[in-house]
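[1] Only the shape, not the letters, is given here:
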């Protein structure tokens, strides 16, 4: 993983926040346009984290596991509450 601050991009439109290529994934944040009227273009400044594809897949897998754990706990709590209601308990 490599982190870069204030990267300048010359994309004609707003850069994507996440861009996955064949070997790397780029996660951009703090994207803002900068006008350069003297040369007639708009460019972009943003922060970027560059991951290898393997790093990015691992990161996404960890996020999926966190969401699954949260969902499992939430469903268990709902099942418990439903059982309590069915039994007429507190």
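    Looks like it arrived, so ask away. Predicted, not measured: the structure shown is a model, and the values here were computed from it.
[2] C-alpha from now on. contacts and neighbour counts both.
    OK.
[3] now the helices for this structure?
    All helices of the chain, identified by DSSP state H, fall at 53-86.
[4] Would you mind measuring from residue 68 to residue 62?
    For residue 68, the distance to residue 62 equals 10 Å [C-alpha to C-alpha, to the nearest Å].
[5] so what's the closest residue to residue 29 other than its chain neighbours up against?
    Residue nearest to residue 29 in three dimensions, not counting chain neighbours: residue 47, with 5.3 Å by C-alpha to C-alpha, 6 or more residues apart in numbering. Applying C-alpha atoms under 8 Å, 6 or more residues apart in numbering to residue 47 gives the contacts 3, 4, 5, 6, 7, 28, 29, 30, 31.
[6] next up, a second structure to put side by side with the first:
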């Protein structure tokens, strides 16, 4: 997940897309991992694939995981991106 986060933060969405395709949701154990997985799927869908409907789906899935996540940073980013997606 760390590599995926670094690539997304550096706007390297092509490489991030390649990495996230290799991650299977059954490999994720912690709610935090699910939240990050769905958040970055949403980012890739919106910024690389220009698919706001898919992005909204993934951001919503990440948002649903919010009550289980300890890291406030990813909560805030997901909430902001989720709301911003409505404006697009």
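    Cool, the structure landed. In this text, all values refer to a predicted model and were calculated from it rather than measured experimentally.
[7] Mind checking how well the two chains overlap by TM-score?
    TM-score of the superposed chains, computed with TM-score structural alignment, normalised by the length of structure 2, equals 0.25; 31 aligned residues with a C-alpha RMSD of 3.5 Å.
[8] any idea which helix or strand carries the spatially most central residue of structure 2?
    Central residue of structure 2 (C-alpha atoms, centre = their mean): residue 39, 1.4 Å from the mean position. Secondary structure assignment for residue 39 of structure 2, by DSSP states H and E: helix 31-47.
[9] any idea which helix or strand comes after that helix?
    With DSSP H and E, the next secondary element past helix 31-47 of structure 2 is helix 52-64.
[10] and that following helix, how far out from the chain's middle?
    8 Å (C-alpha atoms, centre = their mean, to the nearest Å).
[11] what does the helix or strand following that helix contact?
    The helix or strand immediately downstream of helix 52-64 of structure 2 is helix 72-87, counting by DSSP H and E. For helix 72-87 of structure 2, the surrounding residues in contact (C-alpha under 8 Å, 6+ apart) are 35, 36, 39, 52, 55, 56, 59, 60, 62, 63, 66, 69.
[12] from memory the fifth one sits against residue 46, does it?
    Yes. At 5.2 Å, residue 55 of structure 2 and residue 46 qualify as touching, with contact defined as C-alpha atoms under 8 Å.
[13] These two: who's more crowded?
    Using other C-alpha atoms under 10 Å, the more surrounded residue of residue 55 of structure 2 and residue 46 is residue 55, with 25 against 18.
[14] any idea how far the closest residue to the more buried one other than its chain neighbours is from residue 14 of structure 2?
    Beyond its immediate neighbours in the sequence, the residue positioned closest to residue 55 of structure 2 (C-alpha to C-alpha, 6+ apart) is residue 42, lying 4.0 Å away. Using C-alpha to C-alpha, one obtains 13 Å as the distance from residue 42 of structure 2 to residue 14 of structure 2.
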